[in-house]
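K.L.:
Build me a model from this:
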Amino acid sequence: MPMTAVSRAVLASAVLLALAGCAKQVVQQAPPQPRASDIVAPPSPPSPPAPVSSAAVLHRVQVSGSRMAAPRPSAIPPPPMAPGIGVQPEVNRENYQRPDDNPVKATADEPVSTFSVDVDTGSWSNVRRMLEAGQRPPADAVRSEEFINSFRYGHPAPTDKSVPFAFHTELAPAPWDTRRQLLMIGIKGYELPRDALPPMNLVFLIDTSGSMYSPDKLPLLKKAFAQLVPQLRAQDKVAIVSYAGRAGEVLPPTPGDQHARILAALEKLEAGGSTNGGAGIQLAYTLARQSFVRGGANRVILATDGDFNVGTVDQGALETLVADQRASGIALTTLGFGTGNYNDALAEKLANIGNGNHAYVDSVSQARKVLVEQMGGTLYTIANDVKIQVEFNPAQIAEYRLIGYENRVLANADFANDKVDAGDIGPGHEVTALYELTPVGSGAEQLPTRRYADNTPAVPAAVAGEVAELRLRYKLPGQDESKLLTRPVLAAAARRTPSQSLQWAAAIAGFADQLRGGQRMPAWNWDKVIQTAQGARGTDANGERAAAVQLMQLARGLVETSPPADAD
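P.N.:
The predicted structure is shown next:
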């Protein structure tokens, strides 16, 4: 039957009403966007039980379908947002801890200086990524010793493994003030061929929270670990734990030569959720205990941007957990990634407490350096609790200052106390430390002369020619009692000009000082720092020193044109 005009109008009205109702229903049923308040943290897991089958106590991580939290872009520079998530970039929430620079000390008052060795290098690569992104780094992010120890200086290696490392000293004029002297202390652990390395028991503890979405975080992390996997052997064991809103086992302990299986487990990791780092650490240690290898390398490798926001977030509780596991022979290495919410202070502190090391990975090449080229030093230990103590001769040295190591300074009484923890050294590791010295009568003293003090103390003739005595304590792995090494530093051994190695170390120390405000080397400026570095590049086979000089030139421009950055 043909439709009239009225019928057609009625039908059209009905269709429009139906469509409007459908649209309203869709709008009403659309799920709300996730908010921070919607994410409810699960209760903190209880202390790990005695080791049992991982299948009985662990759940598999959900690698797809998890709710994606909005990434936290950074101003250094902001990473790309997740598709479809339109949020405003948050302020830079990176966290650093900067102790005051070590002060100048009068030898007559405090002749003894004690500190723990440190093989971390995270500060150098972290500051590098800021400079290359066009941002002046906060002074808090600059740790002089980690700048210095990012380079090799050719320290001699030991010839006998009965002593796990060799050490030497060099005394020469300071480039920034020739009235003063630099004392360089160099330590080198013995080399160990890769095929001679003991079995490894590794647990990769990987942050897969929403903040890890950007390319410089989880995607770079996957590439970093993928470079380590081909180095693994049948006698090694590898497990993978990821953590976001909850922690889960991605890969149970697996023979290291099953490269394809390990790589596949890495590849399927996706970012999403909040960051329950405390639960992840507990779970990782549980797996490490299950596969513990006596006489081998037992280590958890924590890779994160450090944004712990649910679960065990109290730093004291995390430190206690890591310290307890250290006592059981499981070390903790931390690898930092990304920008915007990088918690450098926590990552470095946990590594120090966990008898491990801390590095920041800003590129695939840096990952290769840490996890492949320096794999032995990163994952193995040949000497524990290595402490350095220097006693200066007040008849020779009026003042001294330790450059860097501010968060590694120890009480003098702790040097011989074997209960006090200190840094570890791995095979092939180099440790370099610098003291700035002011000789008696040089006219370069920085502290006021005391009115009532005797500034010419009597010194026995037998040691009158000594500038200082260097003492080192260390423990062999598995031993509780430390061994002592001593060596005098003779005034007659002072060089007229510093070696190329000492010049480079001085230039790097000067670079760090300029970034921290240039207060400790006032006679030096950017031009002189860069000029010294240019002259000390040497053969530079891998181009690292040339790249460092370019970084100094870039930093000079940023510092001269921008105010200090806010670390908070």
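
K.L.:
going forward, measure contacts between C-alpha atoms and count neighbours the same way
P.N.:
Will do.

K.L.:
where do the helices sit along the stretch 1-150 of the chain?
P.N.:
5-29, 54-57, 122-132, 144-148 (DSSP state H, counting those that start in this stretch).

K.L.:
okay, these in JSON lines with distance to Ala347 and mean neighbour count next?
P.N.:
Converted to JSON lines, the helices of the stretch 1-150 of the chain look like this (distance: least, C-alpha to C-alpha, whole Å; neighbours: other C-alpha atoms under 10 Å):
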{"stretch": "helix 5-29", "distance to Ala347": "43", "mean neighbour count": "11"}
{"stretch": "helix 54-57", "distance to Ala347": "27", "mean neighbour count": "11"}
{"stretch": "helix 122-132", "distance to Ala347": "10", "mean neighbour count": "21"}
{"stretch": "helix 144-148", "distance to Ala347": "14", "mean neighbour count": "26"}
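
K.L.:
Proceed likewise with the subsequent sequence, for comparison:
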Amino acid sequence: MTEGPASKATANREADAPAAQDSVAAAPPAPAMRALPAPSGERARIAGGLAPDMQPAPLARGPQGVLVGSADLSNLGARYAASPRADVPAPQYRDQGRDRFEAFDLNPVKVVKEDPVSTFSIDVDTASYAYMRARLNQGVLPAPDSVRVEELVNYFPYDYAGPDSAATPFKANVSVMPTPWNAETKLMRIGIKGYAPPAGEQPRANLVFLIDTSGSMQAPNKLPLLRNAFKLLLTSLDPEDTVSIVTYAGSAGTALEPTKVSDSAKILAALDKLSARGFTAGGEGIRQAYALAEANKVEGVNRVILATDGDFNVGISDTETLKDFVAREREKGVSLSVLGFGAGNYNDALMQALAQNGNGNASYIDTLNEARKVLVDDAGGTLQTIAKDVKIQVEFNPAAVSEYRLIGYETRVLNREDFNNDKVDAGEIGAGHTVTALYEIVPAGSGARLVDDLRYESGDSATARKDGAATGELAFVKIRYKEPGGDKSTLVTTPVTRADETASVQAADADARFAAAVAGFGQVLKGGRYTGGWSIDDAIALAEGARGADRYGYRSEFLNLARLAKTAAALEPLKR
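P.N.:
Next up is the predicted model:
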């Protein structure tokens, strides 16, 4: 694997304003005033056109000969202040540069004979991709910690083979292809396709919309967009499903008691009444929303959907306290999904923590089209969980693979012993979801190795490699999951063999090539530590030939975003 430098951009802006002081008492006497001739012509027309409240005030001689109006100097500003205009909107809340993301290091290269097992939780969130799109559309590169490569890859649907029935909630698919950015390594893909029940088999839903109505939500890309997003969600629900609305600003309260979706007029009226003001008592809002969901539980989906910019600043706002609360609530059968809005004060770190601990997913809504994707097109995957606590463990064969690196999933890595421990929480798969994980692997004997052999290798390690060569396996994939209401996990396994390998990048299927292009692009955005001289142009060329059917145009949109990234600024200009 080739290692290249990472880059960072920082900027500081300082402004100093000199202080000045005027003294009325020290002013010299004013000279005698000479009367001016009355204005005529154009000057007379202009003077005559002054509004009554803008006519000059009568002058009077003040102390020391200073001329003042009929009121004293303290009222001078009030006298000449322009009257507010009704057609000028109030200034919108604007924040900048306060977006918060969890910092993490890239997954390192592992030596198979020293550390042959890799374990992680799946991740079906897509917030990172949508946030990246919003920033690039503003002409700015996203912050490196906001780029989670697995979420970029998993934003797109892939045509993986799925299970035949609900008895097996998902099916694993594996493949191996040459790595586009390194001819001496291979890219191993694990693809999972979740079961999608027929339309008539969707369970009943009890949803609580938990909506942030604090002052920070007044911008057009926050509360107004949020309101329209929830209106779209109503179109994907069954008339017998129920919806409640809890709002929070300086305090929290119920804006809509549980209401059947069939009474859409009542729900829409409640949404239209929402307005943004005050501080953000998010913790109290979460508590009330869970209480309402539990009081109206159904046999099916019971979920709180939190819509916010994540700026909790009143009441319970500590991340660990909130994580503990939602983790306890998930045990009662109520899950939590998070929809993020806006930028400048967007707290992604908090929302990721809440979604992960609430057995839900995190999305970022930057446009109404994204709202439709998350809440209408992918509604089944967003709302209906078909498998929970899904973990993947891969054991690499030292006879075939010398090194490996998991691309992405840095915030989802688990300890090796966590795989068999059913007490350890992990990610969920929704109905019809696809999940993709990519490993860059170095074949045994390849010159691309980054770690040297030990001088004093044990005989057992050498024997293990010799025995493993006879199996023809590159790796062995194990997946554990629980039924949505279960406590005991089930194990699914599949080997990765030479038969799963393609000889060239071009020979790989379109989904594999496109996922590789997105993964490479994401790594370049993060500094390209392991992608060598591979560039955004290379990602574009690879993705362009792998668009496939592209029913909703997501892949074409990615190409446009990649082109924008080539000229995007490293730092957003200061807004005034």
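
K.L.:
After superposing, what score do the chains get?
P.N.:
Laid over one another, the chains give 0.83 as their TM-score (TM-score structural alignment, normalised by the length of structure 1), with 490 aligned residues with a C-alpha RMSD of 2.2 Å.

K.L.:
returning to that earlier point: of the helices of the stretch 1-150 of structure 1, which is nearest Gly336 of structure 1?
P.N.:
Gly336 of structure 1 lies closest to helix 122-132 among the helices of the stretch 1-150 of structure 1, at 7.7 Å (C-alpha to C-alpha).

K.L.:
Just want to check the distance between the residue most central in space within structure 2 and Val111 of structure 2.
P.N.:
Centre of structure 2 computed as the mean C-alpha position; nearest residue by C-alpha atoms, centre = their mean is Ala127, 2.3 Å away. Distance of Ala127 of structure 2 to Val111 of structure 2, computed by C-alpha to C-alpha, to the nearest Å: 32 Å.

K.L.:
Gly532 of structure 2 too?
P.N.:
As defined by C-alpha to C-alpha, Gly532 of structure 2 lies at a distance of 20 Å from Val111 of structure 2.

K.L.:
what about those two, which has more around it?
P.N.:
A side-by-side neighbour count of Gly532 of structure 2 and Val111, using other C-alpha atoms under 10 Å, places Val111 first with 22 against 16.

K.L.:
The more buried one corresponds to which position in structure 1?
P.N.:
Counting by TM-score structural alignment, Val111 of structure 2 lines up with Ala106 in structure 1.

K.L.:
host element of Gly380 of structure 2?
P.N.:
Here Gly380 of structure 2, judged by DSSP states H and E, is contained in helix 379-383.

K.L.:
Which stretch of structure 1 lines up against that helix?
P.N.:
Residues 375-379 of structure 1 are where helix 379-383 of structure 2 lands when matched by TM-score structural alignment.

K.L.:
Can you state the mean residue-to-residue distance of the matching stretch versus structure 2?
P.N.:
Average distance, stretch 375-379 of structure 1 versus aligned residues of structure 2 after superposition (mean C-alpha distance after the TM-score superposition for structure 1): 0.5 Å.

K.L.:
Pull out the buried residues from that stretch.
P.N.:
375-379 (16 or more other C-alpha atoms under 10 Å).

K.L.:
so which of those comes closest to Leu470 of structure 1?
P.N.:
Closest to Leu470 of structure 1, out of all of these and judged by C-alpha to C-alpha, is Gly377, at 24.1 Å.

K.L.:
Give me the three-state assignment for Leu292 of structure 2.
P.N.:
Here Leu292 of structure 2 is helix, with the state taken from DSSP: H, G, I helix; E, B strand; the rest coil.

K.L.:
Quick one: map it onto structure 1.
P.N.:
Counting by TM-score structural alignment, Leu292 of structure 2 corresponds to Leu287 in structure 1.

K.L.:
Pull the contacting residues for the residue nearest to the centre of structure 2.
P.N.:
Ala127 of structure 2 is in contact with 151, 340, 362-365, counting by C-alpha atoms under 8 Å, 6 or more residues apart in numbering.
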